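# dropping a prediction and its sequence here:
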Amino acid sequence: MSYIGRFAPSPSGPLHFGSLVAAFGSYFQAKSQHGQWLVRIEDLDPPREMPGASSLILKTLESYGLHWDKSVTYQSERHQRYQEQIENWLVSGLAYYCQCTRKQIKQNGGFYPGTCRHKNLNVPNDCSVRLHVQEPIEYFIDQKHGLINIPHQLAQEDFIIKRRDGLFAYNLAVVLDDIDQGVTEVVRGADLIEPTGRQINLYRYLNHPEVKYVHLPLAVDLHGNKLSKQNHAPAVNIHSPKETLIQVMIFLGFELPNDFKFASVEQMIEWGCQHWSLQQLPDSLSIIPNH
């Protein structure tokens, strides 16, 4: 099977250093395998989105020399696909409506105990939709880090595939998108290790082989907090990308030649594709960037 990878940012703000780590990690892995690299805009949550962020993200990728294969996919254009799958599972009994609130679940220790699983609720108003997890996924194999264990309580929890506010859940959308786009391996940040078991569960419910996974180290601040839009991580410089690109490549474990700073962005990326290896990635799942 030919390799297909992807980068799937959410348009909640401009790309920051951690975003570029995920973009370049996925790009180098795809191109080192002579594969395709796709871009998908995960615009599932309008209240969290920043106007103009989608086009700014694409402009930033282009300014850093990252050119995607095929056309960009937008999750906001795929709602019918998600809803059809949910309805199929509701009819078959693999999914059910749940009226429990976050407050109620928090009072139960933060984990959902299956309260509504057998209530046979049939009124979707003010209800979420949950998947009935019958075979918990308690571990998976990461292509860099090996065996990753998932806490038992988290693995067995019936999880949400459509929210109470009517928005589709990330786990469902990302799996259906990856299947429909033919993605063979997902390279992403280590902050997304936790939902991996749920996503594998969805693949199995859909009778589709799950993708391979690689989780890149997270860029964190001095306090150990992930560099993110929520934590006000600064946007990367879109006009002079070379310095940031060099820092991203060092973060990803490259040992760069002494004259590397004199190369063009295109030459840097070509060199990176030729010298990339998962073995070079740091073993740590979180790193403070050295810049």
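Okay, I see it.
# switch to C-alpha atoms for all contacts and neighbour counts from now on
Will do.
# all the helices of the stretch 101-250 of the chain, residue numbers only.
Taking DSSP state H, counting those that start in this stretch as the test, the helices found in the stretch 101-250 of the chain are 102-107, 152-155, 170-181, 196-205, 242-251.
# go through the ones you listed and name the closest to Phe7.
Among those, the nearest to Phe7 by Cα to Cα is helix 170-181 (10.8 Å).
# let me know the secondary structure of Ala23.
Assigned by DSSP: H, G, I helix; E, B strand; the rest coil, the conformation of Ala23 is helix.
# count of residues packed around the nearest residue to it once chain neighbours are set aside?
Nearest residue to Ala23, sequence neighbours excluded (Cα to Cα, 6 or more residues apart in numbering): Phe7, at 5.7 Å. Phe7 has 22 neighbours, counted by other Cα atoms under 10 Å.
# let's bring in a second one:
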Amino acid sequence: MNYRGRFAPSPTGLLHAGSLAAAVGSWLCARHASGQWLVRVEDIDPPREVAGSAEAILAALPAFGLEADSTVIYQSSRIAAYDAAFEQLQRAGQVFPCWCSRSDLATANGLHRDGHCIAPADPDRPPAWRMRVPDEEIRFIDGLQGPQGQLLRDVVGDFVIRRVEGFYSYQLACVVDDAWQGITEVVRGSDLLDSTPRQIWLQRCLRLPTPRYLHLPLVLDSQGRKLSKSERSRKIDPAHPMPSLRHALSFLGITPDENARHPAALLDAALAHFDPHHLPQCSDHRVP
């Protein structure tokens, strides 16, 4: 199968140094494999979205030389597909309604492990819907972080796939769309490493293919914290892309070509020497 990778930002703020590094890393992996690089806007959490940020992110990517190979997909246009997946899980008895509050789950360290709701059903309010998880370890080999394993029942428990408000979870939408778009490798930040076992379990239950995974190290702030889109000081400037693009390449272990005068030339030079096996596994890289 031909390689297909993707960059899937959430419109919760502007592109920052961390998300640019993830975009560049996924682009390099796709181009190194002579494959396609797609862009998907994960806009299914309206309360967290920042108006105009999707448009700003999409406008910024070409300024950094990052051109998608197909039409951008918006998850907000894919609700019917998530409905169908949810109904499939319902028919198979793999989800259950849950009215549990945080206080209800406090005695279980905030986790739900019973495969059924422990609170009384409340006909006056809608439930969340949770995925029943197995009492087994989900294992996979990450392309950069190596062998991984997670006991879903002990670590995350029966996780929510549709919220009380009716919004579908990132886990379900991501799995459905990765399969629909034919993604063969997911390259993203290591903050999503612990989401992968849940996604693999959903893929098995929905009888969808499991892509390969490669989780990049995170760009951190001066205090060692993950950069947040909400931190205005972490903006990058698409009008002057070369400094930020050179920084992203350096973060990924690539020495930027000092002779390159525009983003496309800088990326081409990086690609000529790129090897995903030489990506840094972890980083203490700080953005002041």
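Structure's in. What do you need? None of these values were measured; they are calculated from a predicted model.
# any idea what the TM-score is?
Once superposed, chain against chain, the TM-score is 0.92 (TM-score structural alignment, normalised by the length of the second structure); 288 aligned residues with a Cα RMSD of 2.2 Å.
# picking that back up, present the helices of the stretch 101-250 of the first structure as TSV; the columns should include mean neighbour count and distance to Gln33 of the first structure.
As requested, the helices of the stretch 101-250 of the first structure are exported to TSV (neighbours: other Cα atoms under 10 Å; distance: least, Cα to Cα, whole Å):
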stretch	mean neighbour count	distance to Gln33 of the first structure
helix 102-107	12	43
helix 152-155	16	32
helix 170-181	18	17
helix 196-205	20	23
helix 242-251	19	18
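# out of the ones you listed, the one nearest Pro217 of the first structure is which?
So among the helices of the stretch 101-250 of the first structure, helix 242-251 is nearest, using Cα to Cα, at 8.6 Å.
# after the closest one comes which helix or strand?
Later in the chain than helix 242-251 of the first structure, the nearest helix or strand by DSSP states H and E is helix 265-275.
# what comes up buried for that next one?
Neighbour-count burial for helix 265-275 of the first structure flags 265, 268-269, 272-273 (criterion: 16 or more other Cα atoms under 10 Å).
# need the strands for the stretch 51-200 of the first structure, in chain order.
73-74, 95-98, 128-131, 139-142, 146-149, 160-162, 185-189 (DSSP state E, counting those that start in this stretch).
# output the residue interval of the second structure matched by the second one.
Mapped onto the second structure using TM-score structural alignment, strand 95-98 of the first structure spans residues 95-98.
# distance from the matching stretch to the middle of the chain?
Chain-centre distance of stretch 95-98 of the second structure: 24 Å, with Cα atoms, centre = their mean, to the nearest Å.
# give me the mean deviation of it from the first structure.
In the superposition against the first structure, stretch 95-98 of the second structure averages 1.0 Å from its aligned positions (mean Cα distance after the TM-score superposition for the first structure).
# outside of that stretch itself, which residues are in contact with it?
Applying Cα atoms under 8 Å, 6 or more residues apart in numbering, the contact partners of stretch 95-98 of the second structure are 89-90, 115-119, 121, 127-132.
# 7 Å - rerun?
With Cα atoms under 7 Å, 6 or more residues apart in numbering as the test, stretch 95-98 of the second structure has contacts from 89, 116-117, 127-132.
# and the closest residue to Leu94 of the first structure other than its chain neighbours, how far is that from Glu49 of the first structure?
The spatial neighbour of Leu94 of the first structure that comes closest, neighbours along the chain excluded (Cα to Cα, 6+ apart), is His132 at 5.4 Å. His132 of the first structure is 30 Å from Glu49 of the first structure, where distance means Cα to Cα, to the nearest Å.
# Tyr64 of the first structure too?
Tyr64 of the first structure is 23 Å from Glu49 of the first structure, by Cα to Cα.
# coming back round to it: and the residue nearest to Leu94 of the first structure, how many neighbours?
Quick note: His132 of the first structure (other Cα under 10 Å) scores 19 neighbours.
# what lines up with it in the second structure?
Per TM-score structural alignment, His132 of the first structure is aligned with Arg132.
# which residues touch that match?
94-95, 115, 158.
# what remains of those once you look at the first structure?
Shared with the first structure under both residues aligned by TM-score structural alignment, their matches' Cα atoms under 7 Å, the contacts from the contacts of Arg132 of the second structure are 94-95, 158.
# surely Pro136 of the first structure meets Ala155?
Yes: at 5.1 Å, Pro136 of the first structure and Ala155 qualify as touching, with contact defined as Cα atoms under 7 Å.
# which of the contacts of stretch 95-98 of the second structure lies closest to Trp180 of the second structure?
For the contacts of stretch 95-98 of the second structure, the closest approach to Trp180 of the second structure (Cα to Cα) belongs to Leu89, at 17.1 Å.
# ok, how many other residues are close to the closest one?
18.
# same question for Pro257 of the first structure.
Using other Cα under 10 Å, Pro257 of the first structure has 7 neighbouring residues.
# quick check: the gap between it and Val265 of the first structure.
Distance from Pro257 of the first structure to Val265 of the first structure, by Cα to Cα: 14 Å.
# do the same with Pro124 of the first structure
Plainly put, Pro124 of the first structure is 51 Å away from Val265 of the first structure if you go by Cα to Cα.
# same check, this time on Ala30 of the first structure
18 Å.
# likewise for Val129 of the first structure?
46 Å.
# contacting residues around the aligned residue in the second structure for Cys273 of the first structure?
Superposed on the second structure with TM-score structural alignment, Cys273 of the first structure falls opposite Leu271. Neighbour list for Leu271 of the second structure: 28, 32 [criterion: Cα under 7 Å, 6+ apart].
# count of neighbours near Ser55 of the first structure?
13.
# what does the one 3 residues further on give?
Neighbour count for Leu58 of the first structure, taken as other Cα under 10 Å: 20.
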